[in-house]
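Q: I would like the atomic coordinates for the input below:
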Amino acid sequence: MVQVMFFSLIRERLDTDKLSLSLPMPGMTLLAFTEHLIDTHDAHWREVLTSANIIKSVNQRVVDNDCCLSDGDEIAFFPPVTGG
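A: Purely as a prediction, here's the structure:
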């Protein structure tokens, strides 16, 4: 299982803050996993998750889309500016 978290405006636009999902394929890239999320939800998810300015992290480290995922990872999607 991986934990997927959405923060700030992304959370609001997707109307969810957290998902627990089985990793479809061990070692898949973050890009492939993002496509999996989009494919299993509606077109609105594609619009939100493919925005160029989204920051993605794995295990609390900002990563590129080519990062390989493992079971137990924590994946987060957040906008470039958060806080308040």
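
Q: okay, CA-based contacts and neighbour counts for the rest of this
A: OK.

Q: for this structure, what's the longest helix?
A: Taking DSSP state H as the criterion, the chain has its longest helix at helix 30-39.

Q: what about that helix, distance to the chain center?
A: 8 Å (C-alpha atoms, centre = their mean, to the nearest Å).

Q: if we look at it, which residues are touching it?
A: Applying C-alpha atoms under 8 Å, 6 or more residues apart in numbering, the external contacts of helix 30-39 come out as 23-24, 45-46, 49, 64-69.

Q: please give the structure of this sequence too, so both can be compared:
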Amino acid sequence: MKVLYFAWLRERIGTGSEEVETNASTVAELVAELTSREDRYAAAFADMSAVRVAVDQTMTDIDASLTGAGEVAFFPPMTGG
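A: Below you'll find the model as predicted:
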């Protein structure tokens, strides 16, 4: 599965994208797998209220299913300006 990271998430994790082999069935399970890998993931996902997620380019929530998904993107909330 392709996982994309944007803005400060990309900075904390150290990459903008990666291919991840996962058994996760939901976004929450994917986040749990990633955070258990290394401290940089744990730091990036420490406050999930500050993280938005899209599955296959459709905005969704942390409990969304990953069944059949090819891409997950994580990014901070958008702000106007």
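
Q: and the contacts of helix 30-39 of the first structure, which of them are in helices?
A: Taking DSSP H, the ones among these that sit in helices are 45-46, 49.

Q: how about the residues you listed in CSV, adding neighbour count and distance to residue 81 of the first structure?
A: Listed next are these as CSV, based on neighbours: other C-alpha atoms under 10 Å; distance: C-alpha to C-alpha, whole Å:
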residue, neighbour count, distance to residue 81 of the first structure
45, 18, 20
46, 15, 20
49, 20, 16
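
Q: quick one: the residues you listed as TSV, columns for distance to residue 78 of the first structure too.
A: Shown next, in TSV, are these (distance: C-alpha to C-alpha, whole Å):
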residue	distance to residue 78 of the first structure
45	14
46	15
49	10
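
Q: which part of the second structure matches the longest helix of the first structure?
A: Aligned by TM-score structural alignment, helix 30-39 of the first structure falls on residues 27-36 of the second structure.

Q: how big is the offset of the matching stretch relative to the first structure?
A: Average distance, stretch 27-36 of the second structure versus aligned residues of the first structure after superposition (mean C-alpha distance after the TM-score superposition for the first structure): 0.5 Å.

Q: can you pull the contacts of the most centrally placed residue in the first structure?
A: Against the mean C-alpha coordinate of the first structure, by C-alpha atoms, centre = their mean, the closest residue is residue 77 at 4.6 Å. Residue 77 of the first structure makes contact with 4-7, 10, 54-57, according to C-alpha under 8 Å, 6+ apart.

Q: quick check: the aligned residue for it in the second structure?
A: By TM-score structural alignment, residue 77 of the first structure lines up with residue 74.

Q: quick one: the strands in the first structure?
A: 2-6, 18-21, 55-58, 61-62, 74-78 (DSSP state E).
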